[in-house]
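Peer 1: Sequence and predicted model, in that order:
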Amino acid sequence: MIIFGTKGYLYQLAIVTLVCGRCGNPAAHTLRKRVTKFTLFFVPLFPVSTKYATQCTFCGAEQKVTTEQAEQLQAQGSGEFGGQPYGQQQQQPYQGR
């Protein structure tokens, strides 16, 4: 008897600020990667499909994006274009009296 199937994995790649196409608000959007892997005896072996999407944190609308768009958004979210990496605080200069 051979047991096989698929299993889905969801990865959060970045958080970027975009204007939502549904609600029109400039809000944070999570960039997510969904990978479906083929499994044999409950062991994931290789990816069958990979899809990318952004989700608005204001209204919850989800929009599919291409691989190229996902790479650009991930680079934007990681701070390669002068932005602050997510989760790091910006240091304020000390103003002594």
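Peer 2: Perfect, thanks for sending it.

Peer 1: Every contact and neighbour count from this point should use C-alpha atoms.
Peer 2: Fine.

Peer 1: what's the nearest residue to the residue nearest the centre of the chain if we skip its chain neighbours?
Peer 2: Of all residues in the chain, the one closest to the mean position by Cα atoms, centre = their mean is Leu31, 2.2 Å from it. Counting by Cα to Cα, 6 or more residues apart in numbering, Thr54 is the residue found nearest to Leu31 once chain neighbours are left out, at 4.5 Å.

Peer 1: Burial check on that neighbour, number of neighbours?
Peer 2: By other Cα atoms under 10 Å, 26 other residues sit near Thr54.

Peer 1: Below is an additional structure, to be compared with the one above:
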Amino acid sequence: MLIFGWQTRVHTLAIITLICGHCGNPAAHALRKVVTKFEFFFIPLFPISTKHYLECTWCGASFPVAKPQIPELLARANAETMGPAQYPQPVAGSPHAQWTQQSAPNTPPTNWQR
């Protein structure tokens, strides 16, 4: 009868765009946290080990991450999601300038032809 053991869980903390050290592609990397906990009668009690790694979504390669680098990577991930859009803005007078006009919801721009 088995009354103790360990349980391993993987948590995805962030998705960051980086250049992969294995394949060289600029791809999304998942920052993952692996926590192994001691369990008694299938109840997880306390963590035995915690590890962090980056996993390339393009080639699947994984790279260990040192503990001091984690806050920097999380800040970079937050800057990517909260920062301004990286798309070029249309030039005034161009045919696509109408897309930036503020209008009421579900109302087409005024310069559409019917």
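Peer 2: In hand now; what should we look at? Since we're looking at a predicted model, the values are computed, not measured.

Peer 1: now the residue nearest to the centre of structure 1: how far from Asn25 of structure 1?
Peer 2: Distance of Leu31 of structure 1 to Asn25 of structure 1, computed by Cα to Cα, to the nearest Å: 17 Å.

Peer 1: same thing with Gly5 of structure 1?
Peer 2: For Gly5 of structure 1 relative to Asn25 of structure 1 (Cα to Cα), the value is 40 Å.

Peer 1: next one: Leu10 of structure 1
Peer 2: 25 Å.

Peer 1: can you give me the helices in structure 1?
Peer 2: According to DSSP state H, structure 1 carries its helices in the segments 67-77.

Peer 1: mind checking how far the nearest residue to Ala53 of structure 1 once chain neighbours are set aside is from Gly5 of structure 1?
Peer 2: With Cα to Cα, 6+ apart as the criterion, Ala53 of structure 1 has its nearest non-adjacent residue at 4.2 Å, and that residue is Lys64. Lys64 of structure 1 is 25 Å from Gly5 of structure 1, where distance means Cα to Cα.

Peer 1: With Val35 of structure 1 instead?
Peer 2: Counting by Cα to Cα, the gap from Val35 of structure 1 to Gly5 of structure 1 is 14 Å.

Peer 1: So which of these two has more stuff around it?
Peer 2: The residue with more neighbours, out of Val35 of structure 1 and Gly5, is Val35; 17 against 12, by other Cα under 10 Å.

Peer 1: and the residue nearest to the more buried one when sequence neighbours are not counted, what is it in contact with?
Peer 2: In space, Val35 of structure 1 comes closest to Thr50 once its chain neighbours are excluded; the distance is 4.5 Å by Cα to Cα, 6+ apart. For Thr50 of structure 1, the contacting residues are 33-36, by Cα atoms under 8 Å, 6 or more residues apart in numbering.
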